[in-house]
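# Sequence first, predicted model second:
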Amino acid sequence: MAEQVPKSVLFACLGNTCQSPTAEAVFKKMRKWRIDSAATSTYEIGNPPDYRGQSCIEKHGVSMSHAGLVTREDFAAFDYTLCMHESNQRDLNRESNQVKNGKAKIEPLGSCDPQKQLIIEDRFYGNDSDFKKKKKKTVHQQCVRCCKAFLEKTY
């Protein structure tokens, strides 16, 4: 019997310092897929994920990584590309239209949110309390809700 290849997902946001690395870390804890995150711009390339997001995620027993820029090869390598904001989706769609063998389905992660919050909030310019577990509306909580709903939708 042939071994089943795991599905794959790439999470993308503008700088890959806050939202997409958080979604990547949350998803890694939920499912054994091929998972990565990347930026749609070069603004933060080479910088680590936001220290506040890292601190929040580490409390959940997962580590964050900081990938580079979304590449054209990513559109052929991943089954799904889940973005955090509609501007990310526009950038990704524009880039994917230039790829002949692209297979990645591009959609906002927030489109899966049972609370109908389409945009995964960008807390980069917020304060430390925006990353605390006790807050009702954190990047982490949004990502958990949306990733769970995404998995339910894909199975």
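Nice, thanks for sending it over. Remember, it's a predicted structure, so these values are computed and weren't measured experimentally.
# When you work out contacts or count neighbours from here on, use the C-alpha atoms and nothing else.
OK.
# Chain neighbours aside, what residue packs nearest to residue 122?
Spatial nearest neighbour of residue 122, excluding adjacent residues (Cα to Cα, 6 or more residues apart in numbering): residue 19 at 6.3 Å.
# hang on, I meant residue 7
Closest residue to residue 7 apart from its sequence neighbours, by Cα to Cα, 6+ apart: residue 33 at 5.4 Å.
# then this one, side by side with the first:
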Amino acid sequence: MAASNSKSVLFVCLGNICRSPIAEAVFRKMATDAGVVDTWVIDSGATSDWNTGSSPDARGLACLRKHGIETSHRARQVTKEDFQTFEYILCMDENNLSDLKKKANSVKNATARIELLGSYDPQKQLIIKDPYYGSDKDFETVYEQCVRCCKAFLDTNS
């Protein structure tokens, strides 16, 4: 998937319809604005298979649009190959982290660095909470966290 001279990041949450597609879209826009998007493979996925093929949550899409960001992402489940082809797998909470580490242990030659996206947050908010059962304000909070974390991650990897 990733060319040898490119960097790669996979953003992961439980269903790949709220947090991870927001993070993916935010990071893609930042990389585009910085003129480095061509050097990155950027995607997102889910630890579950519940929403495979679905568009992101309408509230998440509305939040992104409000900030001038569009996405055409469709939900997908993380595959064994992702652990071999992505340099970074950045997830949203401890459950995602635990699920991903379990899955990575069953993959031969898994090389991805699995981390919490929140570990890059300058405000030290480690967990990006699932806004699915929340309000528009909760999606805005996820967006703001993703902006901070993605900026720090991009700065670290530029």
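Arrived safely, thanks for sending. All figures in this text were calculated on a predicted structure; none of them were measured in a lab.
# ok so, going back, and the residue nearest to residue 122 of structure 1? What does it align with in structure 2?
Mapped onto structure 2 by TM-score structural alignment, residue 19 of structure 1 lines up with residue 19.
# for structure 1, longest helix please?
In structure 1, with assignment by DSSP state H, the single longest helix is helix 139-154.
# before we move on, the earlier item: and the residue nearest to residue 122 of structure 1, what is it in contact with?
Contacts of residue 19 of structure 1 were listed using Cα atoms under 8 Å, 6 or more residues apart in numbering, and they are 13, 84, 120, 121, 122, 123, 139.
# Tally up the residues packed near the aligned residue in structure 2 for the fifth one, please.
Matched across to structure 2, residue 122 of structure 1 falls on residue 130, judged by TM-score structural alignment. Using other Cα atoms under 10 Å, residue 130 of structure 2 is surrounded by 18 other residues.
# Now do residue 130 of structure 2 against residue 6 of structure 2, distance only.
Distance check for residue 130 of structure 2 against residue 6 of structure 2: by Cα to Cα, to the nearest Å, it reads 30 Å.
# likewise residue 60 of structure 2?
From residue 60 of structure 2 to residue 6 of structure 2 the distance is 28 Å (Cα to Cα).
# ok, those two, which is more surrounded?
Set residue 60 of structure 2 next to residue 6 and count neighbours by other Cα under 10 Å: residue 60 wins out with 23 against 14.
# Show me what the more buried one lines up with in structure 1.
In structure 1, residue 60 of structure 2 lines up with residue 53, judged by TM-score structural alignment.
# Doesn't that match belong to a helix?
Yes: counting by DSSP: H, G, I helix; E, B strand; the rest coil, residue 53 of structure 1 is found in a helix.
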